[in-house]
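Asks: sequence first, then the predicted structure, then my questions.
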Amino acid sequence: MSRSLVFAYPGDLSLKTGGYGYDRKVIEGLKQIGWEVELLGLGDGFPAPSDTTLDRAGESLSALPEGSLVVMDGLAFGVLEGFALKEAERLRMVALVHHPLALETGLTEEEQRRFRESERKALSAARHVIVTSPMTARELVANYDVGASHITVALPGTEKASTVPPQNSVPNILSVGTLSRRKGHDVLLSALKQVEDLHWKATIVGSKTLDPATSNALADQVDRLELGQRVELAGEVEEPRTYFAKADIFALASRYEGYGMVFAEALSHGLPIVACHAGAVPEVVPEEAGFLVPVDDVDAFSAALRRLLSDPEERSAKAEGARRAGAILPDWAETAKIISNALDKIS
């Protein structure tokens, strides 16, 4: 039986972010199990596109044949409520929500209210909703009026990795995440300053172009803290997995995560983790694999780093816990199968 869908996405699908990475892997996985997938770009600027971009996106979607199965990334779907409500009966729309738009760091109360209202309206028009974590599912049920039976949780897959410890004489701390305010790299840098008496080097991998203001502020912070000889802002890289393979510790001070694919990647590489008790992170990182501290608590973050850096036995124990947790994570074939099964049931 031929199965086909339109995958609608905002921006540049090739960008090295967790959300776009998930989209690419799901598209690839669905194709491998027999789905015909047509890609439909919706334009740049989401979730705050220009009126022109918004209108063109709606027109492109409305031009699809009646009955089309449309899977749309939530970064766009959440602000296309006008289109969604208008086409609810004609198109079979499925929203892919990485995390609700209103939960992005740095929004004003008015922006939060506007995103929450538009996304709630858009989701009311969806035939089904796919989310990347149980926490996001609970959030949509509690605050977005989405019925639990209309939600499928499809955890991101993780590629299995060698967990042979690197042979670094100086511990290598790795952080991976777009240089945006939500990722909390400013907290990490301040925490690293507090442990500068110890031996370590750090690499922060992540796009510098999506949030230039934050990227520039972080570069200034590195200079101000005089950490330029020990911290590298590597920018977007072609293959982040090579950095995981060479690291001793993974540290990311995210203020919110809808899932946190990089934490799963760190687990698969057997890296002890320092992170924040934020969003879905506690559902991904077990206590045996690292330390979770309060959001924006520089002192607690630096204390956790100090424990791992100064106590090799502690670091080894947490690394073993990470290896065990990483070994049971789903792979991308499982993720695609879960989504495929949900799509098969949509009428």
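Replies: Received it, and whenever you're ready, just let me know what you need. Keep in mind that what you see is a predicted model, and the values were worked out from it rather than measured.
Asks: C-alpha from now on. contacts and neighbour counts both.
Replies: Noted.
Asks: okay, now M135: neighbour count?
Replies: A count of nearby residues for M135, using other C-alpha atoms under 10 Å, gives 19.
Asks: no no, V281
Replies: Neighbour count of V281, defined by other C-alpha under 10 Å: 24.
Asks: roughly how far apart are it and L192?
Replies: 21 Å (C-alpha to C-alpha, to the nearest Å).
Asks: and for V293?
Replies: 15 Å.
Asks: please report how far I130 lies from E89.
Replies: Separation of I130 from E89 (C-alpha to C-alpha) stands at 19 Å.
Asks: G326 too?
Replies: 42 Å.
Asks: same drill for the two, tell me which one is more crowded.
Replies: Comparing G326 with E89 by neighbour count (other C-alpha under 10 Å), the higher total belongs to G326, at 27 against 14.
Asks: might one say that that one is in contact with M261?
Replies: No - at 11.7 Å, G326 does not count as touching M261 under the criterion of C-alpha atoms under 8 Å.
Asks: residues contacting the closest residue to A102 other than its chain neighbours?
Replies: In space, and not counting its chain neighbours, A102 is closest to Q112: 4.5 Å by C-alpha to C-alpha, 6 or more residues apart in numbering. For Q112, the contact set (C-alpha atoms under 8 Å, 6 or more residues apart in numbering) comprises L101, A102, L103.
Asks: repeat that for E36.
Replies: Per C-alpha under 8 Å, 6+ apart, neighbours of E36: S2, R3, S4, L5, L30.
Asks: of the residues you listed - the most surrounded one?
Replies: In those, the most neighbours by other C-alpha under 10 Å go to L30, 21 neighbours.
Asks: can I assume that residue is in contact with S340?
Replies: Yes - using C-alpha under 8 Å, L30 is in contact with S340, at 6.7 Å.
Asks: all helices of the stretch 101-250 of the chain, in order?
Replies: Here the stretch 101-250 of the chain has its helices, by DSSP state H, counting those that start in this stretch, at 109-124, 134-143, 185-194, 212-224, 241-245.
Asks: hold the first one in mind and look at this next one:
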Amino acid sequence: MVLRIRFAHWRSPQASGGNRYDEELVAGLASHGIEVDVTRVEGAWPLASPEQRRGFVELLAEGEHWLVDNIVGSAEPGAIRAATGRGARVTLLMHYFPADDPSLPASERARLADSEAESVAAATRVVVPSAWAAGQVAMRYGRGDAVVARPGVEPAGVADGSSGAPTLLWLSRLTDGKDPLTFVQALSRLTDLAWTARLVGPDDVDPDLSARVRQFVVDSGLSGRVTVEGARTGADLEEAWRAANLLVHTSRAEMYGMVVAEAAARGIPAIVTEATGATEARTAGAEFVPGDVEGLSEALRAWLSDGELRASWRAEALERRGTVPGWDQTVASVAAALQG
């Protein structure tokens, strides 16, 4: 029997892990007997206008089985309450916690924490991308039955890395939440060691921050060693992966950290922020406190100055690269949640 669901999908204007996750679900659920009707929800979510919020309420007034991106659903719990109240099933797909988004005003973050709690309580089921996120949903909102469906990765070849000075890769959007400044500030304390570093990712989301990062590189005398390269795709992105010896992931809040999993699939160890979902994606490496420049510089110094440590991290990453899930596993987990 075919299950038909409607998907209230909000698409980030920038390339994102959430976009990729949604695309893989839509493409893969048919193989599990689930037909998906995608409705793209427009608006500046989670800070949508009253008109846009009313439109979402009207959207969920019809249909018996919904999958809803939480960037929309968490901002308008009334829509979910009304839908489940009339007997519809609503699965909330949680890509991030709006209350943890540093780009939002503090007052809005507090409001969204309250509204998200209402949405989580009203939803029929909740799907999250990591066990860490499931624990957070239980701790924040008292719901301990969230279904974990970890993001997958495409099969990838083993990264060669640099044969000379180690190459450090930072790969994300240049935003406050991803925190590129902590990375370059940590590097400024390591000028006595051999390394090069690349910051790769869209640099037009927050032009002021991107300018500050570039100016810090210049002012710190790192221009010959640190490159801020902007977005890379296709062969250019693969070249960045192939040349990397270590991924440095400084995101202050992360539900999972798909880029960390992509590194793991290539046998690249990673230094990631602790107390975030990125720790679950890492197969080898270390952790540091988000925003702790000194802690990150110490972790990097230990790795850069100890050949045996570098070799052990690399060996562990290569040994465990086969444990990184594929998208087929992600889709199967979500399908089971929708059919349950």
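Replies: Now that the structure is in, tell me what you want to look at. Small disclaimer: the values here were computed from a predicted structure and weren't measured.
Asks: quick TM-score on the pair, please.
Replies: After superposition, the two chains reach a TM-score (TM-score structural alignment, normalised by the length of the second structure) of 0.90; 337 aligned residues with a C-alpha RMSD of 2.2 Å.
Asks: please flag which of the contacts of E36 of the first structure sit within strands.
Replies: R3, S4, L5 (DSSP state E).
Asks: who are the contact partners of the second one?
Replies: Spelled out, it's S4 of the first structure. W35, E36, V37, E38, L69.
Asks: make a markdown table from the residues you listed and add distance to V205 of the first structure and secondary structure to it.
Replies: Shown next, in a markdown table, are the contacts of S4 of the first structure (distance: C-alpha to C-alpha, whole Å; DSSP: H, G, I helix; E, B strand; the rest coil):
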| residue | distance to V205 of the first structure | secondary structure |
| --- | --- | --- |
| W35 | 33 | strand |
| E36 | 34 | strand |
| V37 | 31 | strand |
| E38 | 31 | strand |
| L69 | 36 | strand |
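Asks: from the residues you listed, list the buried ones, please.
Replies: Neighbour counting with 16 or more other C-alpha atoms under 10 Å marks W35, V37, L69 as buried within the contacts of S4 of the first structure.
Asks: for my notes, confirm E287 of the second structure occurs in a strand.
Replies: Yes - using DSSP: H, G, I helix; E, B strand; the rest coil, the secondary structure at E287 of the second structure is a strand.
Asks: any idea how far the aligned partner of it in the first structure lies from R255 of the first structure?
Replies: Using TM-score structural alignment, the equivalent of E287 of the second structure in the first structure is L292. Separation of L292 of the first structure from R255 of the first structure (C-alpha to C-alpha): 12 Å.
Asks: now do the shared contacts for these two.
Replies: With C-alpha under 8 Å, 6+ apart as the test, L292 of the first structure and R255 both reach C276.
Asks: rewinding a little: ok, so of the buried ones among the contacts of S4 of the first structure, who is nearest E320 of the first structure?
Replies: Comparing these against E320 of the first structure with C-alpha to C-alpha places W35 closest, at 38.6 Å.
Asks: any idea how far A336 of the first structure is from the closest one?
Replies: 10 Å.
Asks: repeat that for R56 of the first structure.
Replies: 30 Å.
Asks: same question, F77 of the first structure
Replies: Counting by C-alpha to C-alpha - F77 of the first structure and A336 of the first structure are separated by 20 Å.
Asks: in terms of packing, which of those two has more residues around it?
Replies: F77 (28 against 24).
Asks: any idea what that one aligns with in the second structure?
Replies: Under TM-score structural alignment, F77 of the first structure pairs with G73 in the second structure.
Asks: list the contacts for its match?
Replies: Counted by C-alpha under 8 Å, 6+ apart, G73 of the second structure has contacts A79, I80, L92, E116, S119.
Asks: scan those residues and report the most crowded one.
Replies: Comparing these by number of neighbours (other C-alpha under 10 Å), I80 comes first, having 29 neighbours.
Asks: that one reaches L60, doesn't it?
Replies: Yes - I80 of the second structure lies in contact with L60 (C-alpha under 8 Å); the separation is 7.3 Å.
Asks: how close does R40 of the second structure sit to D69 of the second structure?
Replies: Taking C-alpha to C-alpha as the measure, R40 of the second structure and D69 of the second structure are separated by 10 Å.
Asks: those two: who's more crowded?
Replies: D69 (23 against 11).
Asks: what's near enough to touch that one?
Replies: Applying C-alpha under 8 Å, 6+ apart, the residues contacting D69 of the second structure are A8, H9, W10, L92, L93, M94, H95.
Asks: how about those in CSV, adding secondary structure and distance to E274 of the second structure?
Replies: Compiled in CSV, the contacts of D69 of the second structure are given as follows (DSSP: H, G, I helix; E, B strand; the rest coil; distance: C-alpha to C-alpha, whole Å):
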residue, secondary structure, distance to E274 of the second structure
A8, strand, 32
H9, strand, 30
W10, coil, 28
L92, strand, 26
L93, strand, 23
M94, coil, 20
H95, coil, 18
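Asks: that concludes my questions; thank you for your assistance.
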